[in-house]
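> whatever this is, show me its structure:
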Amino acid sequence: VYDSRIDQKIAEELIIGLQTVSTHVGDIPNKTGAANKTEAVDYANQPGLVEANSEGGEQSPS
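Model prediction:
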């Protein structure tokens, strides 16, 4: 289940506005073909699409 507190954390880490994050995160389902944010997370967890880094977060594939 998607937690909106994630948007706040992203905004803080990237030093951008919460509305900017919300807008872009809201666009992800359309760009991935997912029906909602939860399906978009499942899409991102496909093997090879996103790798976990040593801090437990995610990083873009190389």
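> C-alpha only now, for contacts and for neighbours.
Will do.
> so how far does stretch 8-22 reach from one end to the other?
End-to-end distance for stretch 8-22, by Cα to Cα, to the nearest Å: 9 Å.
> for this protein, longest helix please?
What stands out as the longest helix in the chain, according to DSSP state H, is helix 18-32.
> tell me what that helix is packed against?
Here helix 18-32 touches helix 5-14, helix 37-44, going by 3 or more Cα pairs under 8 Å, 6 or more residues apart in numbering; DSSP states H and E.
> ranking those by burial, who's on top?
helix 37-44 (a mean of 16; mean count of other Cα atoms under 10 Å).
> now the second one, please; I'll put the structures next to each other:
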Amino acid sequence: MIIMCIIMAIGLIIFVMIIGATIYVVARLLMKKSRIEDRPLMILKERYVKGEINDDEYRQKKKLIND
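So this is what the prediction gives:
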């Protein structure tokens, strides 16, 4: 009886670990994809904040990036 409980507990722990690893991998892949796609817009915002480009340039370039 005790051995069955131990085996079930180990099985549950393994199951939870597999689910957790799957969620972790999927989340990492989604975060990596969003970082790659958002990078040009982040650079543009940094340049705007630093004053390297004006309002009109910012809007034009942002429109190009989003299209």
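> would you pull the TM-score for this pair?
Superposed pair, TM-score by TM-score structural alignment, normalised by the length of structure 1: 0.26. Supporting alignment: 20 aligned residues with a Cα RMSD of 2.5 Å.
> and after the top helix by length along structure 2, which helix or strand comes next?
Taking DSSP H as the assignment, the helix of structure 2 that covers the most residues is helix 2-50. Along the chain past helix 2-50 of structure 2, the next helix or strand (assigned with DSSP states H and E) turns out to be helix 55-66.
> for that following helix, packing partners?
helix 2-50.
> and the angle from the helix it packs on to helix 55-66?
Computed with axes from the mean of the first three to the mean of the last three Cα atoms, to 10 degrees, the direction of helix 2-50 of structure 2 lies at 140 degrees from that of helix 55-66.
> right, and the helices and strands packed on helix 18-32 of structure 1 - which one's nearest A52 of structure 1?
helix 37-44 (11.2 Å; Cα to Cα).
> name the nearest residue to K45 of structure 2, sequence neighbours excluded.
Spatial nearest neighbour of K45 of structure 2, chain neighbours left out: Y58 (7.9 Å); criterion: Cα to Cα, 6 or more residues apart in numbering.
> so the one you found makes contact with E46?
No: applying Cα atoms under 8 Å as the test, Y58 of structure 2 and E46 come out as separate, 10.4 Å apart.
> neighbour count winner among the two?
A count of neighbours by other Cα atoms under 10 Å puts Y58 above the other of Y58 of structure 2 and E46, at 17 against 13.
> quick check: I10 of structure 1 touching V21?
Yes: counting by Cα under 8 Å, V21 is a contact partner of I10 of structure 1 at 7.1 Å.
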